[in-house]
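> prediction below, plus the sequence it came from.
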Amino acid sequence: MANGVLRVKWENGPASALCNDTDLATFIVYNETKEQFVTFQNVTERAANEVSLQMPKNFANDAVHCYMYYINAFSNVVSSSLYVGEAVVV
């Protein structure tokens, strides 16, 4: 994380009925200090394998927890959420 931007990278499993390049990724970031959630809904396709998320300015120097999930292109199948990890916003 640099300049308040959280960069998330991932690797995809093999394509299947439940894993398509066109699935959209959503990220939920929780700031425990501020007791505040920020959601980045459908920000990129699964095939991108990475995304940069601009954190709110008031999150500076706070630790945040990041979760993600996918929704398919038809908006009728949603994956389980996954804990991505913790980072400090700088």
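Looks like it arrived, so ask away. Numbering: from 1, shown residues only.
> going forward, measure contacts between C-alpha atoms and count neighbours the same way
Will do.
> the strands in the protein, which residues?
Under the criterion DSSP state E, strands of the chain are mapped to 5-9, 24-31, 36-45, 50-54, 63-71, 82-88.
> so which of those gets nearest Ser16?
Smallest distance to Ser16 across the strands of the chain (C-alpha to C-alpha): 13.6 Å, for strand 63-71.
> what about versus this one:
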Amino acid sequence: MGILKSGIMGPIRNKTGPSVGRMHRSINVLTGAYRASTKPPTTSQLDAQGKFGLLSGFLTNIDDLIKVGFKQFSKGKDPVNVASAYNYDHAFLVDETGFTLNYPELMYSRGYILPAESPAMLALPGQIEFNWLPQRQSMYCQYTDMATFLVYNPAKGYSVKKALATDRYAQGYMLDLREDFVGDTVHCYMSFASKDGKLQGNSTYLGQLKCV
């Protein structure tokens, strides 16, 4: 791949002979034209495609949380791509049907703000009640830290999330669910961020429960 700092006779776009020019992050880029392979994909290639599809389906569903949660580790890259690379190595389990997501290991946020102390959940009609214990204040643990909650429904393929819903001092929050979640098993997460949102914390997997 060639990067054209000044361009050849100016910016290049679209196909020119065997080359294709385009703009990528405000840079003129020249690449070879794509050639479709006539070889059938290998088992490892099919596995990789399946894994990528599973993980991408989960992450793109919560891209608004990831863009904030992985921003400080992105360094100009797309936070969703950074989150995908970070999660990929431990994101999957293998069973008799193939690959499934390893939900307890997935993270939508990373950082130094401390997680909740002994978080717990309770399924109520149309809601999930989150609770946690009080913590001693420190540089990365303030009463004013704001909590974010995520409930992912794999059966429906979408989630309910609430960013910066309440502060750490509240020690609890009631998250409203969608009506069509009733009877489904969901996976629950939460994280804290500093009040000004500049610092994030590691997201924590709280477990799964059945919605009522």
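Received the coordinates, thanks. The shown structure was predicted, so the numbers you read here are calculated from the model rather than taken from an experiment.
> including distance to Ala15 of the first structure and mean neighbour count, could the strands of the first structure go into CSV?
Formatted as CSV, the strands of the first structure follow (distance: least, C-alpha to C-alpha, whole Å; neighbours: other C-alpha atoms under 10 Å):
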stretch, distance to Ala15 of the first structure, mean neighbour count
strand 5-9, 18, 15
strand 24-31, 14, 21
strand 36-45, 13, 15
strand 50-54, 17, 15
strand 63-71, 14, 20
strand 82-88, 19, 14
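> mind checking these for the one nearest to Ala17 of the first structure?
Nearest to Ala17 of the first structure, of all the strands of the first structure, is strand 63-71, at 12.2 Å by C-alpha to C-alpha.
> which part of the second structure lines up with the closest one?
With TM-score structural alignment applied, strand 63-71 of the first structure matches the range 185-193 in the second structure.
> what span of the first structure lines up against stretch 138-148 of the second structure?
Using TM-score structural alignment, stretch 138-148 of the second structure pairs with 16-26 in the first structure.
> mind listing what's buried along the top helix by length along the second structure?
In terms of residue count, the longest helix belonging to the second structure (DSSP state H) is helix 43-61. Neighbour-count burial for helix 43-61 of the second structure flags Lys51, Leu54, Leu55, Ser56, Phe58, Leu59 (criterion: 16 or more other C-alpha atoms under 10 Å).
> out of these, which two sit at the greatest distance?
By the measure C-alpha to C-alpha, Lys51 and Leu59 form the most distant pair in the buried residues of helix 43-61 of the second structure, at 12.3 Å.
> aligned to Asp63 of the second structure, what sits in the first structure?
Match for Asp63 of the second structure (TM-score structural alignment): no aligned residue.
> mind checking how far the aligned residue in the second structure for Asn42 of the first structure is from Thr148 of the second structure?
For Asn42 of the first structure, the aligned residue in the second structure is Leu164 (criterion: TM-score structural alignment). With distances taken as C-alpha to C-alpha, to the nearest Å, Leu164 of the second structure is found 5 Å from Thr148 of the second structure.
> any idea how far the residue at minimal distance from the centre of the first structure lies from Val64 of the first structure?
The first structure has Phe27 as the residue nearest its centroid, 2.8 Å off, counting by C-alpha atoms, centre = their mean. As defined by C-alpha to C-alpha, Phe27 of the first structure lies at a distance of 12 Å from Val64 of the first structure.
> residues in contact with the spatially closest residue to Phe37 of the first structure that is not a sequence neighbour?
Nearest residue to Phe37 of the first structure in three dimensions, chain neighbours excluded: Tyr30, at 4.5 Å (C-alpha to C-alpha, 6 or more residues apart in numbering). Tyr30 of the first structure is in contact with Gln36, Phe37, Val38, Val64, His65, Cys66, counting by C-alpha atoms under 8 Å, 6 or more residues apart in numbering.
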